[in-house]
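**Q** sharing a model prediction with you, sequence too.
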Amino acid sequence: MSIEVHELVVFPGPDGSAGNPLGVVLHGGTVDAADRQRVAAALNYSETVFVDDPASGAIQIFTPATELPFAGHPTVGTAWLLAREHAPIAALRPPAGTVGVRYEPDVTWVTARPEWTPVFDFRQLPSAADVESHPQPDRGHVYVWAWLDEKAGTVRSRSFPVDLGINEDEATGAAAIALVGLLGRRLEIHQGVGSRLIANPTGDGAVELGGRVAAVRTFAFDGR
């Protein structure tokens, strides 16, 4: 079984570095539902997306260990890829619900609800240096953060979703949505080794999440 996989990087910094790798199978129907978790584990991206219907935006999202009802960088990346390979879309439809989509020249935006995100163990630390030096947890879903500039709303963060099969996530859109839900304000998040995420409250309980996306390669995966 040969599967065409698009590898993207989502939320790279202004210089194009860093960002979170993502695998997207645009022809999701080529992979049986029962095989998707195994394929995602073999690909070993933090998340892999299977697009079941480009027109309606129906998708499934898997980490190497489990399916997610919603995730941030997979929806931003998939929305960008569909616009490039098919046509711009107004919404994606993962199991959690309808995710609004809009496009700017350099930023792709999705709108989702904080209650769709996993339960994060948010830990605010005194400084960015404390975030940098935080040890790798051996369990849980820990997200450490500190203000870089509280007045400007800039944050330094790292994410350790160990229970999802990921030791450290380079850029975690769902956590950005959840943190904006908690704080109720716009944030620019500097995560991992250089990723940038922007998230804004919409005023109706939802959060808009945006960032850059870039294509890395398209390749055939043998399905094993």
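**A** Arrived safely.
**Q** CA atoms for contacts and neighbours, from now on please.
**A** Will do.
**Q** what's near enough to touch E115?
**A** A178 (CA atoms under 8 Å, 6 or more residues apart in numbering).
**Q** got another, please set it beside the one above:
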Amino acid sequence: MTEKTQIYVVRAFAGAGDKGGNLLGVILDGPRVPVAERCTVAARLGFPETVFVDDPVAGRFTIHNAARPLPYAGFPTLGASWLLRRHGYPCAVVRPPRGEVRAWDVNELSWIASPADWSSTIAIKEYASAAEVDALTPPTSTQPEQYAWAWSSASSGRIRARAIMHRPARPEQQATVRGAVGLAVLLERPVVIDEGAGSRIHAEPNDDGTVSVGGRVALLSMRRLRPPPTGRRPSPPQNSFRTACGGGAPT
């Protein structure tokens, strides 16, 4: 790992004004970071997940959070595929460790075909109104987690949703792809989901067992990855990225 290693800070599933969504770090020259060091680097960066691209031509990458590598996660896959195309790699198919995922752009939206059976399950609960969803409070340790939703406009497929999760001392999770995938499968129709604080996810079920998941992606900044001082263990992340966007289960 050298100081030439560049980190792209990307926001996936942004809403109006490129707000909301999930932040991630993407390192396009992944081979500069040994696999054994990637969780440590992810912890230093402080994003929910960090993507390390090992082969940009093939669209092959790994996804790591501070604790472990992930075989697949929705918003890192969307963000990384968008960034690869922005850098001139066609990447109609990208390859996270779990397998191949189709990826494409249509106008201002980027899309992936997320296999429904790759998403971890979450309880999906319908409420009578968006106001009821907005009024929900985080569950106690004995209450179940849920992906809460209500129609904003059933005729146009607009939904208000929130991921009501066990997240002590951390803000609410944004842009939950597994929830969007579950809703599209449940409702058997295309939907546009306004989730959390300004995130927006488009989801459409497909006949092949995948769900097309789309959203706006924005490049926020670029910076260099500096190695930790020699002889010192890296300090826990002090920036707000991880606390603002959350970690834990793949989304």
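**A** Thanks, I have it. Here the structure is a predicted model, which means the values were calculated and not measured.
**Q** which residue sits closest to the counterpart of T210 of structure 2 in structure 1, ignoring its sequence neighbours?
**A** When structure 1 is aligned by TM-score structural alignment, the residue opposite T210 of structure 2 is A206. Nearest non-adjacent residue to A206 of structure 1, counting by CA to CA, 6 or more residues apart in numbering: R113, 4.5 Å away.
**Q** any idea how far the aligned partner of the one you found in structure 2 lies from Y127 of structure 2?
**A** Structural alignment places R113 of structure 1 opposite P115 in structure 2 (criterion: TM-score structural alignment). Going from P115 of structure 2 to Y127 of structure 2 by CA to CA, to the nearest Å gives 26 Å.
**Q** whereabouts in structure 2 does whichever helix in structure 1 runs longest align?
**A** Ranked by number of residues, the top helix in structure 1 under DSSP state H is helix 72-85. Mapping helix 72-85 of structure 1 onto structure 2 (TM-score structural alignment) gives residues 74-87.
**Q** again, but for stretch 176-188 of structure 1
**A** Counting by TM-score structural alignment, stretch 176-188 of structure 1 corresponds to 180-192 in structure 2.
**Q** what is the neighbour count of the residue nearest to A206 of structure 1?
**A** Neighbours of R113 of structure 1 under the rule other CA atoms under 10 Å: 22.
**Q** so how far is L183 of structure 1 from it?
**A** Counting by CA to CA, the gap from R113 of structure 1 to L183 of structure 1 is 14 Å.
**Q** the residue lying closest to T202 of structure 1 once chain neighbours are set aside: how many residues sit nearby?
**A** Nearest residue to T202 of structure 1 in three dimensions, chain neighbours excluded: E208, at 6.5 Å (CA to CA, 6+ apart). Look at E208 of structure 1: counted by other CA under 10 Å, it has 22 neighbours.
**Q** check contacts around E208 of structure 1.
**A** 109-112, 177, 199-202.
**Q** same question, P94 of structure 1
**A** Counted by CA under 8 Å, 6+ apart, P94 of structure 1 has contacts 57-61, 69-70.
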